[in-house]
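Trainee: Coordinates only, no sequence provided:
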């Protein structure tokens, strides 16, 4: 019972760390383009992520089953102690990354934790590497490349849209006001109706909310999957019967707590230090992210929302042919992508060895 309680606590800690590290990724384009203030964008991300997490009770079963087992040749899933080490290794690395302002992937950290714990518990040869590569690594590696390509394609449409929008001219208005509402510089007879302008702004808010909703829908089942053994060990039969739904609900609320307490720490990194965004480039970056993540979740494809969102923002930068800057977060993001999985695997393996 003590091990089950520890597993439950560590699962919730990982969800808290995920919320603190990931909430800004869904609304970075919204804040970076100037459509919303950082505070408003952050609050939208918190609420939409919670809604997506709770929505995973109905739509996240495929991902929950995927992360619940299948990485071992001789066993169905990790025993309680190894699952505890896997979660603790992932949670420790994500929390450290948030403190260092590294936008890392909780999905990568969780997979690394599972592999490291499995290898330390059963031996390297007992890990089903082909299964891990086919079901986990290939979708994860493909997702940022797809995001960059899709966002770059969408930006071709963006250029057509921007060419038809009123351009800023000196003395017309403040540049930041034009970024929020380009129609402010149009001649009175060329301005769209107030309703059309409200729809234009609403599209940006909806796109940011869609990305955050997709993140909750995709991330929560992955973390909840390893919590289910702890709930199954609880003596109340009714708790066992409702284990998956209860695990998803608890994970969603823990993620929301992390987002509220520390979620704004990483927002400036993705909103300002990767690419300079206009309202239309921010809109298309969000649309690309939401399309890929919402499409992958019902199929049980464990794409990394972090990689997809960052990939879309990088797609903006590639399309704009922006050169590196002195304070460039892109190097940090790419380095974090490379380090996350092996670092989390090492953390969890050490915990298994120490607990043996």
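Mentor: Received, thanks. Small disclaimer: the values here were computed from a predicted structure and weren't measured. Numbering: from 1, shown residues only.

Trainee: Going by C-alpha atoms from here, please, whenever you check contacts or count neighbours.
Mentor: Fine.

Trainee: What is the burial count for the closest residue to residue 328 other than its chain neighbours?
Mentor: Closest residue to residue 328 in three dimensions, ignoring its sequence neighbours and counting by CA to CA, 6 or more residues apart in numbering: residue 273, at 5.7 Å. Residue 273: 16 surrounding residues under other CA atoms under 10 Å.

Trainee: so residue 273 touches residue 332, yeah?
Mentor: No: at 10.4 Å, residue 273 does not count as touching residue 332 under the criterion of CA atoms under 8 Å.

Trainee: May I see the buried residues of the helix or strand harbouring residue 286?
Mentor: For residue 286, the host element (DSSP states H and E) is helix 279-296. The neighbour-count check on helix 279-296 (16 or more other CA atoms under 10 Å) flags 279-294, 296 as buried.

Trainee: the helices in the stretch 251-356 of the chain, which residues?
Mentor: Shown for the stretch 251-356 of the chain, the helices assigned by DSSP state H, counting those that start in this stretch span residues 267-272, 279-296, 305-320, 329-355.

Trainee: For my notes, please list these in CSV and give distance to residue 254 for each entry.
Mentor: Converted to CSV, the helices of the stretch 251-356 of the chain look like this (distance: least, CA to CA, whole Å):
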stretch, distance to residue 254
helix 267-272, 19
helix 279-296, 21
helix 305-320, 18
helix 329-355, 21
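
Trainee: Residue 39: which of the ones you listed is closest?
Mentor: Proximity to residue 39 (CA to CA) singles out helix 267-272 among the helices of the stretch 251-356 of the chain, at 9.7 Å.

Trainee: Just name whatever secondary elements the closest one is in contact with.
Mentor: helix 2-32 (3 or more CA pairs under 8 Å, 6 or more residues apart in numbering; DSSP states H and E).

Trainee: one more structure, for comparison:
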């Protein structure tokens, strides 16, 4: 006999892993754009490195996953929780593909959080949203880019002071070598935060569907999410690589190193605090901070403005998309139930 409940959770898991895959190639640019643009790494080498380090990072932590799984809404309180997750994933995936196509480094984190919140509201009303948890997540998403600007500015300023009298050719060669390590560090930190979001959304669905009664992250969820992100990373996001690597500032090895190190530190710090942040926001902001330290006029503020605009519209647009997706999914579910009965 056809088990619609089981079929729905399988569909949710497959869509979540698809979102994770899209997130991988959408956000690959964030981890390797600077090292490619400064020629510290060849594109193929950079993508392989990012894939491996993303996988390792994804397998290392689970705190962010539990935050996503329980801080926005209580999955046990939703009567239609699996449909909520399904609608959220559809909306977030649509937005990720749209922004990837146009080369905008928008936030997969904002997309997922906005979509989940919009789907919860449509399903059960505003009272179903844990606004205390939602606001704490929103604060991390807002503060982390500001910290990245400060960190990028500070590290780049220190490098300028320390190596002021050094021969540029020699220093560039050394920083290109260092960039291999900072690119790896950045990809690792990306995995520790971004892959956790998919783990959290799958666990949310498992609890909502009655397949488990706690937010414990099963090993198979960790492994599948880590693999999906690593595979997505291996595809690469060349449109966004061009935006982050060349259209904000013209990077040299020293500034690329500064941007990589500052953003990786901010992302990893958020992971330790179990807070989901946007790796896109953090990395783009660190590049802006580095450019400001070099010379304010070197930053291409027109591109920066487009990126900020994409950041601002992501939450409300994905929330609306998720609301529409929930309506469609719930309607299809009722129609299917009527046909089967």
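Mentor: Thanks, I have it. In this text the structure is predicted, and so the values were computed from the model without any measurement.

Trainee: Got a TM-score for the pair?
Mentor: Superposed pair, TM-score by TM-score structural alignment, normalised by the length of the second structure: 0.86. Supporting alignment: 322 aligned residues with a CA RMSD of 2.7 Å.

Trainee: out of the helices of the stretch 251-356 of the first structure, which comes closest to residue 137 of the first structure?
Mentor: Using CA to CA, the nearest of the helices of the stretch 251-356 of the first structure to residue 137 of the first structure is helix 329-355, at 10.1 Å.

Trainee: Tell me which residue of the second structure lines up with residue 284 of the first structure.
Mentor: If you follow residue 284 of the first structure across to the second structure using TM-score structural alignment, you land on residue 258.

Trainee: Let me see the contact set for its match.
Mentor: Counting by CA atoms under 8 Å, 6 or more residues apart in numbering, residue 258 of the second structure makes contact with 152, 155, 156, 290.

Trainee: how about 6 Å then?
Mentor: 152, 155, 156 (CA atoms under 6 Å, 6 or more residues apart in numbering).

Trainee: The first one: which element?
Mentor: Per DSSP H and E, residue 152 of the second structure falls inside helix 131-162.

Trainee: So which elements touch that helix?
Mentor: Applying 3 or more CA pairs under 6 Å, 6 or more residues apart in numbering; DSSP states H and E, we find helix 131-162 of the second structure packed against helix 253-272, helix 279-294.

Trainee: Residue 39 of the second structure - nearest residue in space that isn't next to it in sequence?
Mentor: With sequence-adjacent residues excluded and distances taken as CA to CA, 6+ apart, residue 39 of the second structure is closest to residue 176, at 7.5 Å.

Trainee: State the distance from the one you found to residue 169 of the second structure.
Mentor: 11 Å (CA to CA, to the nearest Å).

Trainee: The residue in the first structure that residue 312 of the second structure lines up against and residue 332 of the first structure, how far apart?
Mentor: Using TM-score structural alignment, the equivalent of residue 312 of the second structure in the first structure is residue 338. As judged by CA to CA, residue 338 of the first structure and residue 332 of the first structure stand 10 Å apart.

Trainee: Give me the more crowded residue out of these two.
Mentor: residue 332 (15 against 12).

Trainee: list the contacts for that one?
Mentor: Residues in contact with residue 332 of the first structure (CA under 6 Å, 6+ apart): none are found.

Trainee: how about residue 78 of the first structure, secondary structure?
Mentor: When classified by DSSP: H, G, I helix; E, B strand; the rest coil, residue 78 of the first structure comes out as coil.

Trainee: Map residue 130 of the first structure onto the second structure.
Mentor: Here residue 130 of the first structure is matched to residue 132 in the second structure, going by TM-score structural alignment.

Trainee: contacting residues for that match?
Mentor: By CA under 6 Å, 6+ apart, residue 132 of the second structure has no neighbours at all.

Trainee: For it, give its distance to residue 139 of the second structure.
Mentor: Counting by CA to CA - residue 132 of the second structure and residue 139 of the second structure are separated by 11 Å.

Trainee: same check, this time on residue 192 of the second structure
Mentor: According to CA to CA, residue 192 of the second structure stands 19 Å off from residue 139 of the second structure.

Trainee: Not counting sequence-adjacent ones, nearest residue to residue 268 of the second structure?
Mentor: residue 189 is the one closest to residue 268 of the second structure (CA to CA, 6+ apart), at 5.2 Å.

Trainee: After alignment, which residue of the first structure pairs with the one you found?
Mentor: Matched to the first structure by TM-score structural alignment, residue 189 of the second structure sits across from residue 214.

Trainee: before we move on, which element is its match in?
Mentor: helix 194-225.

Trainee: buried stuff in that helix?
Mentor: Those would be 201, 204-225, for helix 194-225 of the first structure by 16+ other CA under 10 Å.

Trainee: cool, and stretch 230-246 of the first structure?
Mentor: For stretch 230-246 of the first structure, the neighbour count (16+ other CA under 10 Å) marks 230, 231, 232, 233, 239, 240, 243, 244, 245, 246 as buried.

Trainee: and the match of residue 284 of the first structure, how far is that from residue 46 of the second structure?
Mentor: Distance of residue 258 of the second structure to residue 46 of the second structure, given as CA to CA: 17 Å.

Trainee: Repeat that for residue 311 of the second structure.
Mentor: 26 Å.

Trainee: out of these two, which sits in the busier spot?
Mentor: Applying other CA under 10 Å to residue 311 of the second structure and residue 46 shows that residue 46 carries more neighbours, namely 24 against 20.

Trainee: In the first structure, what sits opposite that one in the alignment?
Mentor: In the first structure, residue 46 of the second structure lands on residue 41 (TM-score structural alignment).

Trainee: May I have the secondary structure class of its match?
Mentor: Assignment for residue 41 of the first structure (three-state DSSP): helix.

Trainee: Quick check: nearest residue in space to residue 247 of the first structure, chain neighbours excluded?
Mentor: The nearest residue in space to residue 247 of the first structure (CA to CA, 6+ apart) is residue 224, at 5.2 Å.

Trainee: and what of residue 101 of the second structure?
Mentor: In space, residue 101 of the second structure is closest to residue 239, 7.4 Å off (CA to CA, 6+ apart).
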